[in-house]
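>>> got a sequence here, can you build the structure:
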Amino acid sequence: MARICKHGYVSGRVQGVSFRQTTAEQAERLGLDGWVRNLADGRVEVLFEGDEVAVIELASWLAQGPQAADVTALEMQDQALQGVAGFIVRR
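Okay, the predicted model is just below:
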């Protein structure tokens, strides 16, 4: 299976609702590498890479987020592989 990378932004009520931590848990469950962080404008930024099926699954999950979140927009773009190892929550 092909290895791909996605980078994007999640908008809505996505900060203060465990969005980053839950994203990291989902990414680790799917065996993905990358990172997630909050932005000063209230969005969450995320980059993740791995097996194409797993990447698509996480991108789909991001459109909903954790139960307490209210995602109003998800902007995702294909990205060149970054070669990151593991998945981290950036501060």
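
>>> can we go C-alpha only for contacts and neighbour counts from here?
Fine.

>>> pretty sure residue 68 sits against residue 17.
Yes: the pair residue 68 / residue 17 is scored as a contact, 5.6 Å apart, by CA atoms under 8 Å.

>>> residues touching residue 46, list them.
Residue 46 sits next to 7, 8, 9, 34, 35, 36, 37 when contact means CA atoms under 8 Å, 6 or more residues apart in numbering.

>>> next, the structure of the following sequence, for comparison with the previous one:
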Amino acid sequence: MRRGVALTVSGRVQGVGFRWMTKMVADQLKIAGFVTNLDNGDVYIEASGEEPALQEFIGAVKASPSPSGHVDHVSEQAIDPQPALSKFKIQ
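Model prediction:
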């Protein structure tokens, strides 16, 4: 079953390759959506995918896909899956 999630990630997540590494994980797991930096230093992610892959993606984000990054907190909210999105993009 396909579902969507919005994640707001705080910690050392900007300037450490976090968005690029998040995209690499998303591409490997066939997750669609996007990742973007927020003005307050957080990173915002919208992701859609099949349940097992999406859970693995969320786990990778919580563990910080970037070796230089560090995640302090992840806020997770369910959203409608985005069928129009077929790839994962960095914004």
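
>>> list just the nearest of the contacts of residue 46 of the first structure to residue 78 of the first structure.
residue 7 (6.4 Å; CA to CA).

>>> ok, the corresponding residue of the second structure for the closest one - contacts?
In the second structure, the residue paired with residue 7 of the first structure is residue 6, using TM-score structural alignment. Residue 6 of the second structure makes contact with 44, 45, 46, 47, 76, 77, 78, 79 under the criterion CA under 8 Å, 6+ apart.

>>> verify the contact between the third one and residue 4 for me.
Pointing back at residue 46 of the second structure there. Yes: contact criterion CA under 8 Å: residue 46 of the second structure and residue 4 qualify, at 7.3 Å.

>>> more crowded one of these two?
More neighbours surround residue 46 than the other of residue 46 of the second structure and residue 4, with 24 against 21 (other CA atoms under 10 Å).

>>> can I assume the more buried one sits in a strand?
Yes: judged by DSSP: H, G, I helix; E, B strand; the rest coil, residue 46 of the second structure forms part of a strand.

>>> so where does the residue nearest to it when sequence neighbours are not counted fall, helix or strand?
Excluding the flanking residues, the one nearest residue 46 of the second structure by CA to CA, 6 or more residues apart in numbering is residue 6, at 4.5 Å. Here residue 6 of the second structure, judged by DSSP states H and E, is contained in strand 2-12.

>>> in that strand, what counts as buried?
Residues of strand 2-12 of the second structure classed as buried: 3, 4, 5, 6, 7, 8, 9, 10, 12 (neighbour count, 16 or more other CA atoms under 10 Å).

>>> with stretch 17-24 of the second structure instead?
Buried-residue list, stretch 17-24 of the second structure, by 16+ other CA under 10 Å: 18, 19, 21, 22, 23.
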